[in-house]
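Colleague: pasting the structure only:
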C-alpha cells in the first residue's frame, strides 16, 4: 500500500482545519527532465524543508522533491506541540546512553525548540506561536511521576521552566474531571503546524532552493553521484537527504526496518465562544500520560483541536470524528453536544525506542525520521543537523545517530500485526486504568 495516496487525493491537502486556515502558497511545478544539484532533498516536511533552507543559506545548490504538497504529511497535520527535550524522558535516556550523551541530547532538544522560535521570528512566519504545554495525570501514580520528573530536570539540568500543578492548579489550566494534576512547561510552545511548514517552504524558495511538488521518487541509484528518479525526470546530485518519515515506503530498506508509519487523528470543534473557560481557561497545549496519548489545544479562532483515538490499519476509519469523540468525551464530558467541524487523519512514524532514527545509509546519503510524535522541533532540528553534516560539521548529527536503534521484529511483513497486538494491549490498560 502506498501511503502517499492511500487516504488522500493527489496534489491536495486533507480537509483539515489547518488547510482551511493556512496562508496560501503558490503551487510548485513538478520535476520534468534532468537536473543537477549539490544536494537533492526528498520530502517536503519539516525535515526536508529545514535541511534545504540551511544548505541553501550555506551556498549549496539544492533541489527538493515532494510527492504531494509541501507540508502535506505529518508536518501539516500534527497537534502543533513544540515540546522540550527528546521524546523519551531524560532519566530513561541516561540509562540508555549514559549521562554525558544524555546531557548532550538534552541541550540539543532545547536547541530544537529555540531553532523553531528563531526561524519563525527571522522569516516572519505567521503560525500563531504561543507558549506553554501541560502534561496531565489521571491517577496519583502518574502525578507523582510527573512531579518527580520536574524535580529531576531542575536538579540535574537546571531546567526551571516547569510549574508543578496539584489538582486545583490543574483545574485552573484544564478543568477536566479526568485529570488529577500535572506539570506545565513554560519553555515549550504550540503553533499552527501547516503554516509553519509553508513558511519554511517560502523561506527555502527565497534562499534559492528549487522545489518540485507532485514529484514522487520511485528509485535512487547510489554511487559517487546519486541519481534520484521520478516518473517525469531525475536529479543527479553529490548528496541526498531522505526526509520522508512515514512515507519512506521502499526507498531504503535499512530505514524501513527501523521506522514504522502509524496513523493518528484530530478533530476541530465549532468555535466554543464562552465555553472556552470550561475547557482551557489558559491558552496552553495539553498532553496526557496515557500510553495512547490524548493531546489538545485551542485554535486561534477559539476551537478545541483534539487528537486521540488509536487505529492500527493503514486506511483511515470512515468516521474519524466518531473515533476521536470517544476519548474526547472522557476528557471533556461537558462537550458531549459540541459540533465537530473538521476531522482528519495523518501518518507519522515511530521507532522501537521512540527516539528518532538518524543514519548515514550510504556514504553520501543521510536520513532522519521516526520522530514518534515529537517532530515539530526534532524534525526541524534534524534537517539543520543533516545540512551541517554535509557542510562539514557532523557532531550534532553523529550524536543523534549514535542513539542505539532497534529493528522492528518480524521485518516489514510482520511489524504491523505485532505492533497492533502490543498497542491494543496498552490501549486496553489505558481504558481499564491499570
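Modeller: Everything's here; your move. From a predicted model like this one, the values you see are computed outputs, not experimental measurements.

Colleague: CA atoms for contacts and neighbours, from now on please.
Modeller: Fine.

Colleague: neighbours of residue 362, just the number please.
Modeller: 12 (other C-alpha atoms under 10 Å).

Colleague: putting a second one here so we can go through both:
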C-alpha cells in the first residue's frame, strides 16, 4: 500500500503537538497544469526545502511538489534532535573509507549543524533551537565505549564531548537505569515543523514555487526529466528526489536501499513545576538501546518521548500503551502524568543506517535514509545536491562515498527480512545483551 496514505489523512498533518502548537500555514495550490522549471524537487521536507532554498538564492527556477503539506513527513513530526556526525563513528568511517574521506564527511556534518543554527537564528526563532544533546548508556561496557569514542574525537578531530560516570549522568538525566553517558554541547534540539515551515517561507521569498497535495506518480527520464502528478507535470532540466520514507515505489534504485519504518512520540501535559525532576538541563537525550529511546522537553515543558519502532507500513492499533510503558520504565516519576498527544510517522533507513545520496541518472539525484539523524544531515544532503546542479559537485561526491547497499531482496523483501532482524535486536534490548 502507498506509504503516503496508509496512516494519514490526505493534506493534513499528523495529530501531533507540533501541528497543534504552530499557526496554521497557508494552503499552497496543487499543481494543475504542465509547467517548466530548471529544477523540479519531489518532497517538501528538510532535504527538498534546503535544496530549493540553495538553488533559488542563485536565481534558479525551482518547483517543489509534495503529496501532502510542507513538513508533512518525518521533517514535521520527528524528535527534533540535532546530532553530531553520523550513525557510525568516525573511526568506523576511517577504517572503511580512509582518513581523508572521513574528515571530509565530518566537515560536512559540522557545517550542517552550523547552517541549521544560523538559519534558526536569522529566519526561524520560532523553531526555538536549544543547545545540548546527551547519550545514555545502560551498561559499563557501553559507557566505556562512549568514553573511548569521546577520547578519539577529542584527540583526532578536536571535538569535545563530556563523559559522565553514573552519578554525574544521573544528576543530568534522572533515570535509575543509566550507568553513565555523554553530553555533546554542539548538538541540540528544536521544533521541527516550525523549522520546516520557515525553510519553505525562505525558499519562496527567493522565488521557489511549492505545490502541495501534488503527489508525483511517475518520473519520466530524458534529456529533460518530467515529474507527473494526477493533474499536471513539471518538465525540468534537473530533478531532486527527496521523498525519503514516504517515497512511493517509483524509483527502484532508491526504494531498494531506503526502507520506511515507523516511530512514535508521546507528549505529556505541560510540567512547568516538575520537568527538572526528569532533566536538570534543557537538553535532548537519546540512549544506547538498538530500538532507541529519544526525548526532550518543549519550551512549554511538555515531555516529548519517542521510541517503539514498527516495521510494518501500518501503525499498530494501540500506539500509546507500549510507548508510555517505555517512558515509565525510564522515568517512574512520570507515572500518573497526563498524555495529551500521541503520534507516529515514517522515517527512511538504510542497511548501514547511513544516508543515501547519489546520482540516479545524469540529471536525477536522490537522497534519503537518514535513519533518525536527519534534522541536520538532511539539510547537508539538500545543499550537496543543489550545489552539484550549480556546478560544484564536491559535497555530493563526498557524501556519496557513504556505504548504502541495497537491502537483501531489494524493495520486495526488505521489510520481512528487516523485521526479523529488528525483532532479534529488540529482544536483545529487553534481555540486556
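Modeller: Nice, I can see it. All values derive from a computational prediction rather than experimental measurement.

Colleague: Please list all residues in contact with residue 358 of the first structure.
Modeller: Neighbouring residues of residue 358 of the first structure by C-alpha atoms under 8 Å, 6 or more residues apart in numbering: 366-369, 397, 400-401.

Colleague: And for residue 341 of the second structure?
Modeller: Residues in contact with residue 341 of the second structure (C-alpha under 8 Å, 6+ apart) are 15-17, 266-268.

Colleague: can you do 10 Å?
Modeller: Residues near residue 341 of the second structure by C-alpha atoms under 10 Å, 6 or more residues apart in numbering: 15-18, 20, 265-269, 304, 320.

Colleague: With residue 134 of the second structure instead?
Modeller: Neighbour list for residue 134 of the second structure: 83, 161-163, 169, 172-173, 181-185, 187-188, 283-287, 294 [criterion: C-alpha under 10 Å, 6+ apart].

Colleague: try it again with 8 Å
Modeller: With contact set as C-alpha under 8 Å, 6+ apart, residue 134 of the second structure has these partners: 181-184, 283-286.

Colleague: now swap in residue 387 of the second structure and tell me
Modeller: By C-alpha under 8 Å, 6+ apart, the contact list for residue 387 of the second structure reads 54-55, 393, 395-396.

Colleague: 7 Å instead, please
Modeller: Listed by C-alpha atoms under 7 Å, 6 or more residues apart in numbering, the contact set of residue 387 of the second structure reads residue 393.

Colleague: again with residue 42 of the first structure
Modeller: Residue 42 of the first structure touches 48, 64-66, 241-244, counting by C-alpha under 7 Å, 6+ apart.

Colleague: rewinding a little: preserved in the second structure, out of the contacts of residue 358 of the first structure?
Modeller: Here is what carries over to the second structure from those, by both residues aligned by TM-score structural alignment, their matches' C-alpha atoms under 8 Å: 366-369, 397, 400-401.

Colleague: picking up where we left off before, farthest pair within the contacts of residue 341 of the second structure?
Modeller: 20 and 320 (18.3 Å; C-alpha to C-alpha).

Colleague: and the two? which has more neighbours close in?
Modeller: residue 320 (17 against 12).

Colleague: In the first structure, what residue corresponds to that one?
Modeller: Under the alignment (TM-score structural alignment), residue 320 of the second structure pairs with residue 321 in the first structure.

Colleague: Excluding chain neighbours, give the residue nearest to residue 173 of the first structure in space.
Modeller: residue 282 (5.3 Å; C-alpha to C-alpha, 6 or more residues apart in numbering).

Colleague: ok, that neighbour to residue 270 of the first structure distance?
Modeller: Residue 282 of the first structure sits 19 Å away from residue 270 of the first structure when distances are taken as C-alpha to C-alpha, to the nearest Å.

Colleague: and if you look at residue 364 of the first structure?
Modeller: Separation of residue 364 of the first structure from residue 270 of the first structure (C-alpha to C-alpha): 48 Å.

Colleague: didn't the match of residue 320 of the second structure look like it was pressed against residue 268?
Modeller: No: applying C-alpha atoms under 7 Å, one finds residue 321 of the first structure not in contact with residue 268, separated by 9.1 Å.

Colleague: From the contacts of residue 358 of the first structure, pick the one nearest residue 156 of the first structure.
Modeller: Taking C-alpha to C-alpha as the measure, residue 400 is the one of the contacts of residue 358 of the first structure closest to residue 156 of the first structure, at 20.9 Å.

Colleague: which SS state does the closest one fall under?
Modeller: Following DSSP: H, G, I helix; E, B strand; the rest coil, the label given to residue 400 of the first structure is helix.

Colleague: how about it, what does it touch?
Modeller: Here residue 400 of the first structure is in contact with residue 358 (C-alpha under 7 Å, 6+ apart).

Colleague: just residue 16 of the first structure next, same as before
Modeller: Applying C-alpha under 7 Å, 6+ apart to residue 16 of the first structure gives the contacts 342-344.

Colleague: Try it again at 8 Å.
Modeller: Shown in contact with residue 16 of the first structure (C-alpha under 8 Å, 6+ apart): 77, 342-344.

Colleague: what does the helix ranked longest in the first structure contact?
Modeller: Assignment by DSSP state H gives helix 99-122 as the longest helix of the first structure. By C-alpha under 8 Å, 6+ apart, the surrounding residues in contact with helix 99-122 of the first structure are 82-86, 90, 93-94, 125-127, 157, 188, 196, 199-200, 377-378, 380-381, 396, 399-400.

Colleague: Can you flag which of these belong to strands?
Modeller: 82, 188 (DSSP state E).

Colleague: Buried ones among the contacts of helix 99-122 of the first structure?
Modeller: Taking 16 or more other C-alpha atoms under 10 Å as the criterion, what is buried in the contacts of helix 99-122 of the first structure is 82-86, 90, 93, 125-127, 188, 196, 199-200, 377-378, 380-381, 396, 399-400.

Colleague: Understood, closing this out.
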